[in-house]
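Engineer: From the sequence below, what's the structure:
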Amino acid sequence: MKIFEEIESEVQCYARSFPCVFNRAKGEFMWDEDGNRYLDFLAGAGTLNYGHNNALLKKELLNYIENDGITHGLDMHTKAKGEFLQTFSDKILKPRNLRYTVQFTGPTGTNAVEAAMKIARNVTGQSNIVTFTNGFHGVSLGALAATGNSHHRDAAGTSLTGTHRIPYDGYLGDNIDTTEYLDKVLSDSSSGINSPAAVIVETVQGEGGINAARIEWLRSLQTVCRKHSILLIIDDIQAGCGRTGDYFSFEEAGLEPDIVTLSKSLGGYGLPFAVVLMKPELDQWKPGEHNGTFRGNNLAFVTAKHAIDHYWSDNHFSNEIKRKGQYVSQRLTAMADKFGDGKFTVKGRGMFQGINCINGEIAGKITKNAFTKGLLIETSGADDQVVKLLCPLIIGDENLKAGLDIVELAIQETCEDFDSFPNETLYFKAS
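Structural biologist: The predicted structure follows:
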């Protein structure tokens, strides 16, 4: 650990929660240098939906490398890129009746968001983007302007402009439809909100606290966007690639976004990869207007293609995610009922769920307790008050149960450590 303390930046985050040195990983497990095994319910913050060192993907990747396949290709045409595009078109887009042009951006989610917002602004001629409370879209300056979290925003070192902030679904309570407010201010010439270029939204706010928008709210949001000729951008970077059950998190709502951003688990193997999907008429870029040295990660093209081939050629994998998601929901609801006494609530959908605690202190104690029992799990939310489950989607039933058993035991022991919970109400702002 000495070398990390000597020269690594203080900006490190996850390393503080899990103070050990990891050196091996497989499936839903990681091992440290001392041989201790941990169930991984963090999964690269949602980057490892198919698990660590997935054997199916590893075989294809090693074969590609062994045969001297292209590693880095900028945006040149390569066989690996072509095969990914064909597979993505045939097995993801066409079966869902989606017609998108694919833009390869720099290989991070925040870069995809930057590109998406630039597209919207350039095409519409408008400058502002509507964003939502508790939203998280990245930490480069453009994406950060669309992010709500003050911890990240305060690190910008400059003013963050170009966005309008609107309450997310549930932010003002369950009985208030905030899309009606959005419609009202867009219809009122004296509201102070000029006609925006686009709305950017996560259907489930991961870093914001596993806030899952209601299906009706999402549909209403799309209706408002169309009424006012505003582009709808879905940030599916963490919620996409199967995390909620369907490949895209907006499928259940029947949305047809103008622009979609994907990253994290898109590459399949944890390799950096991001794209922007846009309706063809929006593809008005001039050559090289948005580029990046590493937008041609051919190793990720290989594993992304085979992840789709292996897991998304039919509905079996999707149905399994939904089945496991129902089990997670049942278990978490039972925990909240057993230990919470109204102090815990369950949030999210599919395999993207968490337990909302009354404060970050309790959530932090739960995750630290879980780590001592061999489970890697983290918190999210405005005050880190949500214990967030992001285990690999390929996790076996036995290990899923084992991980949830640890969560339950950690909650029980944490509750016993408190003589009584603080007299606080649940966080409406994280809803």
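Engineer: only C-alpha atoms for contact and neighbour calcs from this point on.
Structural biologist: OK.
Engineer: Could you list the residues in contact with whichever strand or helix holds T333?
Structural biologist: According to DSSP states H and E, T333 maps onto helix 316-335. Outside helix 316-335, the residues that touch it by C-alpha atoms under 8 Å, 6 or more residues apart in numbering are 242-247, 311-312, 345-346, 349-355, 393, 397, 404, 408.
Engineer: Drop anything exposed from these.
Structural biologist: With burial judged by 16 or more other C-alpha atoms under 10 Å, the buried subset of the contacts of helix 316-335 is 242-247, 312, 345-346, 349-355, 393, 404, 408.
Engineer: So which of those residues are in helices?
Structural biologist: Among the buried ones among the contacts of helix 316-335, DSSP state H puts 404, 408 in helices.
Engineer: Take the buried ones among the contacts of helix 316-335 and keep only those in strands.
Structural biologist: Members of these lying in strands (criterion: DSSP state E): 345-346, 349, 352-355.
Engineer: How much space separates the residue most central in space within the chain from L262?
Structural biologist: Nearest to the mean C-alpha position of the chain, counting by C-alpha atoms, centre = their mean, stands Q238 at 1.5 Å. Noted for Q238: a distance of 8 Å to L262, by C-alpha to C-alpha, to the nearest Å.
Engineer: Following up with a second sequence; could you model it the same way so I can compare the two?
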Amino acid sequence: MTLTQPDLSVFETLESEVRSYCRSWPVVFDRAQGSRMFDEDGHGYLDFFAGAGSLNYGHNNPVLKRALLGYLERDGVTHGLDMSTTAKRAFLESFHSIVLHPRDLPYKVMFPGPTGTNAVEAALKLARKVKGRESIVSFTNAFHGMTLGSLAVTGNAFKRAGAGIPLVHGTPMPFDNYLNGRTPDFLWFERLLEDQGSGLNRPAAVIVETIQGEGGVNVARAEWLRALADLCERHDMLLIVDDIQMGCGRTGAFFSFEEAGIVPDIVTVSKSISGYGLPMALTLFKPELDIWEPGEHNGTFRGNNPAFVTGAAALSTYWADGQMEKQTLSRGEVVHSHLRAIVAEHPHPGTKYRGRGLVWGLEFADPTLAGRIAKRAFALGLLVETSGPRDEVVKLLPALTITPDELDDGLRTLARAVRECT
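Structural biologist: Next up is the predicted model:
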């Protein structure tokens, strides 16, 4: 693909140096539809990034767009804090009837603010309030957000350092297979809990991602998650599942923990819950945990009514008949097959692939290789990001609505990028 040099001066002059994705994709994007984005010169890019998982149903999904435009055209309430609105009612009714009730999940729904880290902060705050304890256990290579409470349970040293102050009241434990199977699951964790001399303050809760996206697409086994749920129950700790990136069908089922057959005490949801990329987050919890006082946790933008509209439309369109899960798992098998072929073609030591549904990672022993492959993929018209503690993993997050032809096209482009960089 031949690109003219875009004019980035206004961004470089006026915008903070903190920007990151634009450095990997140095063009000016203008429009997007489905699984494709277009820059201002009309060049198209196949999107295997999907807004970091916020666009599970693609860009400008036509069904959701019609619902949103209709709502705005009739002057529907845009900003409502936590007031009761028709848009919120429709979302809550859809979420209960389509998602919670069929799965026999009794959760109360809290709107903590518009982002994932808002949902995590609310979950941690509630767990501490319920249990009357401060300590939270998290896991190696976890990522839970960029605000202080969320950073305290995040593993990445670079992101933690940005806090500028000590991050306390969090204790990391080994994630599944962190020790390459050399130690029985939770041996160290349970020993610390049982030993009065261990120095571990009894935790209020444990927070976990079933698949660590930012941490390198590390997939927890179902049996590991079940053992963790059992450990929490036996030691009077709440189990929080952070489903911000892996929820809303990314792994197949609507919630990523469904495969393990567990029912977490608290669940955080964001990213694709609005369906359209509009800011929205939920903190879900068992009814007996709902001990909030009115206004004890609030926020000006916790009631994003346009997001309620598109969120309800996404649920009724894609989750009422059970077909989305089947489609995602089927297309996940296609990704699995392609990645297996790529690794077989390039059998370098340390090259691995892993994932589930439509989240996959391709890991390289050389931490610079993933970045070079992502850069070459961009030049070939494919958007992919890297993840992992050393950015050693090429991460694939295509929209769940991607067509079979688009999926094959993107995977062939990825294979070419790997071939040309190794």
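Engineer: picking up where we left off before, which two among the ones in strands among the buried ones among the contacts of helix 316-335 of structure 1 are spaced furthest apart?
Structural biologist: Pairwise distances across these (C-alpha to C-alpha) peak at 14.3 Å, for the pair T345 and F352.
Engineer: can you pull out the strands in the stretch 151-300 of structure 2?
Structural biologist: Ranges of strands in the stretch 151-300 of structure 2, per DSSP state E, counting those that start in this stretch, are 170-173, 205-208, 211-212, 218-219, 238-242, 266-269, 282-285.
Engineer: Which positions in structure 1 sit opposite the last one in the alignment?
Structural biologist: Strand 282-285 of structure 2 corresponds to residues 275-278 of structure 1 when matched by TM-score structural alignment.
Engineer: Check the first one too.
Structural biologist: Applying TM-score structural alignment, one finds that strand 170-173 of structure 2 aligns to the residue range 163-166 of structure 1.
Engineer: Against structure 2, what's the mean shift for that stretch, could you check?
Structural biologist: Compared with structure 2 after fitting, stretch 163-166 of structure 1 has a mean deviation of 0.6 Å; criterion: mean C-alpha distance after the TM-score superposition for structure 1.
Engineer: check contacts around G206 of structure 1.
Structural biologist: Shown in contact with G206 of structure 1 (C-alpha under 8 Å, 6+ apart): 136, 238-239, 352, 380-381.
Engineer: Revised request: answer the last question for G42 of structure 2.
Structural biologist: Contacts for G42 of structure 2 (C-alpha under 8 Å, 6+ apart) come out as none.
Engineer: Report the secondary structure state of the aligned partner of it in structure 1.
Structural biologist: Residue correspondence to structure 1 (TM-score structural alignment): G42 of structure 2 is matched to G35. Put simply, G35 of structure 1 is coil when judged by DSSP: H, G, I helix; E, B strand; the rest coil.
Engineer: What is the neighbour count of V328 of structure 1?
Structural biologist: Neighbour count of V328 of structure 1, defined by other C-alpha atoms under 10 Å: 22.
Engineer: Would you check the span in structure 1 matched by stretch 126-141 of structure 2?
Structural biologist: With TM-score structural alignment as the criterion, stretch 126-141 of structure 2 aligns to 119-134.
Engineer: residue with max distance from the center of structure 2?
Structural biologist: Here the centre of structure 2 is the reference, and by C-alpha atoms, centre = their mean the most remote residue is G197, at 36.8 Å.
Engineer: gap between the aligned residue in structure 1 for that residue and K184 of structure 1?
Structural biologist: Correspondence of G197 of structure 2 to structure 1, assessed by TM-score structural alignment: S190. Look at S190 of structure 1 and K184 of structure 1: by C-alpha to C-alpha, they are 11 Å apart.
Engineer: ok, A320 of structure 2 - contacts?
Structural biologist: Contacts of A320 of structure 2 by C-alpha under 8 Å, 6+ apart are I98.
Engineer: Per the alignment, it pairs with which residue of structure 1?
Structural biologist: Under TM-score structural alignment, A320 of structure 2 pairs with S313 in structure 1.
Engineer: Which residues does the match of stretch 126-141 of structure 2 contact?
Structural biologist: So stretch 119-134 of structure 1 is contacted by 117, 146-149, 162-168, 171, 194-201, 205, 207-209, 231, 282-285, 381-382, 429-430 (C-alpha under 8 Å, 6+ apart).
Engineer: Please apply the same query to stretch 150-168 of structure 1.
Structural biologist: By C-alpha under 8 Å, 6+ apart, stretch 150-168 of structure 1 touches 127-134, 139, 141-142, 144-147, 178, 182, 193, 213.
Engineer: Excluding chain neighbours, what is closest to K352 of structure 2?
Structural biologist: In space, not counting the residues next to it along the chain, K352 of structure 2 is nearest to E363; the distance is 5.1 Å by C-alpha to C-alpha, 6 or more residues apart in numbering.
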